[in-house]
Every structure is written in structure tokens, then in C-alpha cells.
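Participant: Can you look at this prediction? I've put the sequence above it.
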Amino acid sequence: MKVFSSREFNQDVSAAKRFARLEPVFVTDRGKPTHVLMSFDAFRRMSGERDSVVDLLAMPGLPDPEPERAKDWDRREPL
């Protein structure tokens, strides 16, 4: 567990973020813990949040499949 005073945290937020990738970082104010900084993945694990089927199927980072065919779909003949 890494502890940063409020002053240390304000002076070097990027260092706190680097430590938070590995373990929770406690931020203190006048010697008492006031905040906890952790990675988003650690937060999701702690909260029990899981990817939904929609999230898994979205596959972020991939281009839209065949955008030209999507345009054709919009121009289809009415029934």
C-alpha cells in the first residue's frame, strides 16, 4: 500500500497514477486517509462489475464493417 500526503499527491499526480496501476494508493490529509486512488480495472473487480454481452460484441478498436453496405441498407425499397 502506497500513501501520499495531499501535498505529495498534488505535486506529482502522475506518480500516484503509476503506483495505482499496481496497488491502491491512499491519499492523506493531515495524516488521516481521505481518498483512495486505484486503477479502473481494480475498481471493476472490486465492485463485481462484468462486461455485458453488448460490450464483448462491440470489440472496441475495430473499424465499422462494410460501411458501404450500410448505406445500401438505408436505400432499400419500401415493402
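Facilitator: Done, it's in. Numbers count the residues shown, from 1 in each chain.

Participant: Could you use CA atoms for every contact and neighbour count after this?
Facilitator: Fine.

Participant: could you pull out the strands for the chain?
Facilitator: Assigned by DSSP state E, the strands in the chain fall at 2-5, 25-29, 32-37.

Participant: The first one packs against which elements?
Facilitator: Other helices and strands packing on strand 2-5, by 3 or more C-alpha pairs under 8 Å, 6 or more residues apart in numbering; DSSP states H and E, are strand 25-29.

Participant: let's bring in a second one:
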Amino acid sequence: MTITTLSSREFNQDTSRAKKAAQKGPVFITDRGKPAHVLLSIEEYRRLTGKGRSIVDMLAMRPGEGDFEFDPPRVVIAVKPVDFS
């Protein structure tokens, strides 16, 4: 893993360089010499956060591209009787 550091100015002037560097590791973006932001590839972000694909990503897949299980939690709704007298 390669760690890259860019100033805000460098990032703004050469965004494609930052995106390419993010494929190899995190890119730290500094403001006035202090780290302010980190650019990660989406794969690395998902690995770090433990998040898989979103429901939107899964629904956008074409049939047969991948299988996933959808088992929503059961919801119990309490109903109180109403007195209309």
C-alpha cells in the first residue's frame, strides 16, 4: 500500500493524479500543511467500513449478475383498541 500526500492546491490542479494514487492506497489532502481529508477507492472504503453493496447497487444489477439474500427484520406493530362511544 502506498500513501500519498497532496496539498489542496495540488489536488485541485491534478485530480486525476489523486484518483490514480487512491487505487494504490490512501491519499491525504492537506490544508496549510495539516491533513484535512483522505481520498480512498470505493473498495477500500467498503472494506474499512464493513459495508457491502447498497440496496440501490443491488437493485441496479442485471438479472443473473449476482445473487443476494434479502431478509428484512420482522416488524411487530402494537394495535390499541379504540372506543368510539
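Facilitator: Yep, it's here. This one's a predicted model, so the numbers in the text were calculated from it and none came from an experiment.

Participant: Send over the TM-score of the superposed chains.
Facilitator: The TM-score (TM-score structural alignment, normalised by the length of structure 1) is 0.65; 62 aligned residues with a C-alpha RMSD of 2.7 Å.

Participant: before we move on, back to that, could the strands of structure 1 go into CSV alongside distance to M46 of structure 1?
Facilitator: Below are the strands of structure 1 laid out as CSV (distance: least, C-alpha to C-alpha, whole Å):
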stretch, distance to M46 of structure 1
strand 2-5, 18
strand 25-29, 15
strand 32-37, 13
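
Participant: Would you point to the one among these that's packed deepest?
Facilitator: Across those, averaging neighbours per residue (mean count of other C-alpha atoms under 10 Å) puts strand 25-29 on top, at a mean of 19.

Participant: Where in structure 2 does that one align, residue-wise?
Facilitator: The aligned range for strand 25-29 of structure 1 in structure 2 is 27-31, by TM-score structural alignment.
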